[in-house]
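[1] got a predicted structure here, sequence first:
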Amino acid sequence: MLEPRPLVAMIHAVPSGAHIAQQAFAREFPEARVWNVLDDRLLDDARSAGGLTASLRRRMLRLIGHVMDGGAQGLLLTCSSYGEVVETARTLWKVPVLKSDEAMFKAALAGPYRRIAVVASTPPAVPAAVAQLQALVSAVRPDRPVNIVTALNEEAAAADGAEDTARHLAAALYAAGGGDTDMVLLAQYSLTPARDALAELLGVPVLDGAGAAARELRDLLAVPAPERAEVVAP
């Protein structure tokens, strides 16, 4: 039987991602007791090694084992680079384990949206997000095609505030021919603060990975949630 306030662990590779994920859980799943684990060498070591090595996979699994031994009832890996370790973790532990953006992609594909845009401010985030999105199509909506549009604006990474970030992303999306998209997905947690401003500019729903993950874990852990205002629709 789950406790009234289930223990949800999050493993982070960068402090900024940890902060954004904590805000998302406070907003979407305040009933959870959140346990944050940070290893701020994960990304640098993966880059130095040229990708995920067997040693790095074992290291992430040790971190996962640490929170599982500590009683975690759900887990979110906020670092997308280590998403492939999730499949192994799911065979070892029988609690929900989510990749950073998995819930966002599933929510987008489960909806009525036919043309979905992926926006980012760093080049590696675009192909990674598109690959994950495409990999889920056959499982979530095999009978309905989806048109994926991508937009990259590196200036958004250094923008002055959420509204400026949103303007950069919107400009990139229009330049990429994505002005008629039905939904926009933020490919990085760091773009989450611009979500609402971007939704207002574009007039379509905008989803962020951390918020979608918090909602999915809330549902998976069967915690009754009070009525909340919808935050992704303009």
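    Cool, got the structure.
[2] switch to C-alpha atoms for all contacts and neighbour counts from now on
    Noted.
[3] where along the chain do the strands fall?
    Taking DSSP state E as the test, the strands found in the chain are 7-12, 33-38, 74-77, 97-98, 115-120, 147-152, 183-186, 206-207.
[4] contacts for the fifth one next, please.
    I take that to be strand 115-120. Defining contact as CA atoms under 8 Å, 6 or more residues apart in numbering, one finds that strand 115-120 is touched by 108, 126, 129-130, 146-154, 169, 173, 178, 180-188, 191.
[5] likewise stretch 214-225?
    2, 4, 6, 24-25, 28-29, 31-32, 73-74, 96, 103.
[6] let's see that with 6 Å instead.
    Stretch 214-225 has contacts (CA atoms under 6 Å, 6 or more residues apart in numbering) with Phe25, Glu28, Phe29.
[7] got JSON lines for those residues, with distance to Arg215 too?
    Conversion of these to JSON lines gives the following (distance: CA to CA, whole Å):
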{"residue": "Phe25", "distance to Arg215": "8"}
{"residue": "Glu28", "distance to Arg215": "6"}
{"residue": "Phe29", "distance to Arg215": "7"}
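[8] here comes the other one, which I'd like you to weigh against the first:
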Amino acid sequence: MSQRIVLIHATPLAVAPINDTFKLLWPEVEVSNLLDGALSVDRAKEATLTPRLYQRIDALVDYALSIDAAAVLFTCSAFGAAIEASAQGKTLPVLKPNEAMFEDALGKGRNIVMLATFGPAVKGMEEEFRELAAARQVDATLTSYVVPGARDALNAGNAHLHNQLIVEAAMQHQHADAILLAHFSMEIAYPQVSSAVSCAVLSSPQSAVNKLKRVMN
């Protein structure tokens, strides 16, 4: 029987990129999608994760358990600490969106650049990276840049402009050992970015799917 992976989304922008990545890299696994579009809206209103947001994340994980999830993958990068808290005590893998990409990045070198399009997610992601690097005793630094206008373009349905802005930003930082595309919604820019720069480019959907395959097989 196929194992069920439940994807939990806080924005519809992440749904297609991660589902397409599963179809490409692990087509035989069963994938189910849960979307709470209000999560990203409410997160953008808060400077930090609130107790209520912690509760909502935990409730989504509990629901995934109730529908027989074998693993849970969150696709929005603005809830890292809440996902960690919910994962404690759970018997199944509960993955933060970027943990696998950060693990991969530590193997690429010391100078890591992360491009983001959703500002409220950046601080928490930087903290996650520093904690992981310290835990693994790797001397690596993460420098983040928010790409102005890219998220607005994607929200307006202009994927071409979204991708163009990300490519232009990436070309300014190809001196890095690796460039990270911070959000699942940025996966659509991956082919163009990886073709435009000389350094390694990592995307969170690809790293996450590959990690789940290793963990669950």
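    Structure's in. What do you need? The structure presented is a predicted model; accordingly, all values stated were derived computationally and were not measured.
[9] care to give me the TM-score?
    Both chains were compared after superposition, and using TM-score structural alignment, normalised by the length of structure 2 their TM-score is 0.87; 211 aligned residues with a CA RMSD of 2.1 Å.
[10] tell me the one of the contacts of stretch 214-225 of structure 1 nearest Pro142 of structure 1?
    Minimum distance to Pro142 of structure 1 across the contacts of stretch 214-225 of structure 1 is 29.1 Å, recorded for Glu28 (CA to CA).
[11] Asn210 of structure 2 versus the alignment partner in structure 2 of the closest one, what's the distance?
    Pairing criterion TM-score structural alignment: the partner of Glu28 of structure 1 within structure 2 is identified as Leu25. From Leu25 of structure 2 across to Asn210 of structure 2, the span is 8 Å (CA to CA, to the nearest Å).
[12] mind listing the helices for structure 2?
    According to DSSP state H, structure 2 carries its helices in the segments 15-25, 38-44, 51-66, 80-87, 99-106, 122-135, 150-155, 159-171, 190-196, 204-216.
[13] let's have those helices in a markdown table, adding mean neighbour count and distance to Leu115 of structure 2.
    Formatted as a markdown table, the entries for the helices of structure 2 read as follows, by neighbours: other CA atoms under 10 Å; distance: least, CA to CA, whole Å:
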| stretch | mean neighbour count | distance to Leu115 of structure 2 |
| --- | --- | --- |
| helix 15-25 | 17 | 17 |
| helix 38-44 | 15 | 18 |
| helix 51-66 | 16 | 25 |
| helix 80-87 | 18 | 17 |
| helix 99-106 | 22 | 13 |
| helix 122-135 | 16 | 9 |
| helix 150-155 | 18 | 11 |
| helix 159-171 | 19 | 7 |
| helix 190-196 | 16 | 11 |
| helix 204-216 | 18 | 12 |
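[14] of those, which is nearest His9 of structure 2?
    When the helices of structure 2 are ranked by distance to His9 of structure 2, counting by CA to CA, first place goes to helix 15-25 at 6.8 Å.
[15] got a list of what the residue positioned nearest the centre of structure 2 touches?
    With distances taken as CA atoms, centre = their mean, Pro97 lies nearest the centre of structure 2, 3.4 Å away. Counting by CA under 6 Å, 6+ apart, Pro97 of structure 2 makes contact with Phe74, Thr75, Ser77.
[16] counterpart of the last one in structure 1?
    Matched by TM-score structural alignment, Ser77 of structure 2 corresponds to Ser80 in structure 1.
[17] count the neighbours of its match for me.
    Applying other CA atoms under 10 Å, we find 20 other residues in the vicinity of Ser80 of structure 1.
[18] nearest residue to it other than its sequence neighbours?
    Nearest in space to Ser80 of structure 1, with sequence neighbours left out and distances taken as CA to CA, 6 or more residues apart in numbering, is Ser100 at 5.5 Å.
[19] go on, Ser40 of structure 2?
    Counting by CA to CA, 6+ apart, Ala10 is the residue found nearest to Ser40 of structure 2 once chain neighbours are left out, at 5.3 Å.
[20] what of Ala162 of structure 1?
    Using CA to CA, 6+ apart, the nearest residue to Ala162 of structure 1 is Ala194, at 4.3 Å.
[21] would you confirm that the one you found contacts Ala166?
    Yes - under the criterion of CA atoms under 6 Å, Ala194 of structure 1 is in contact with Ala166, at a separation of 5.4 Å.
[22] give me every residue that touches the equivalent of Pro205 of structure 2 over in structure 1.
    Taking TM-score structural alignment, the alignment pairs Pro205 of structure 2 with Ala210 from structure 1. Remark: with contacts taken as CA under 6 Å, 6+ apart, Ala210 of structure 1 is in contact with Ala21, Ala24.
[23] separation between Ala210 of structure 1 and Leu42 of structure 1?
    Looking at Ala210 of structure 1 against Leu42 of structure 1, where the rule is CA to CA, the gap reads 19 Å.
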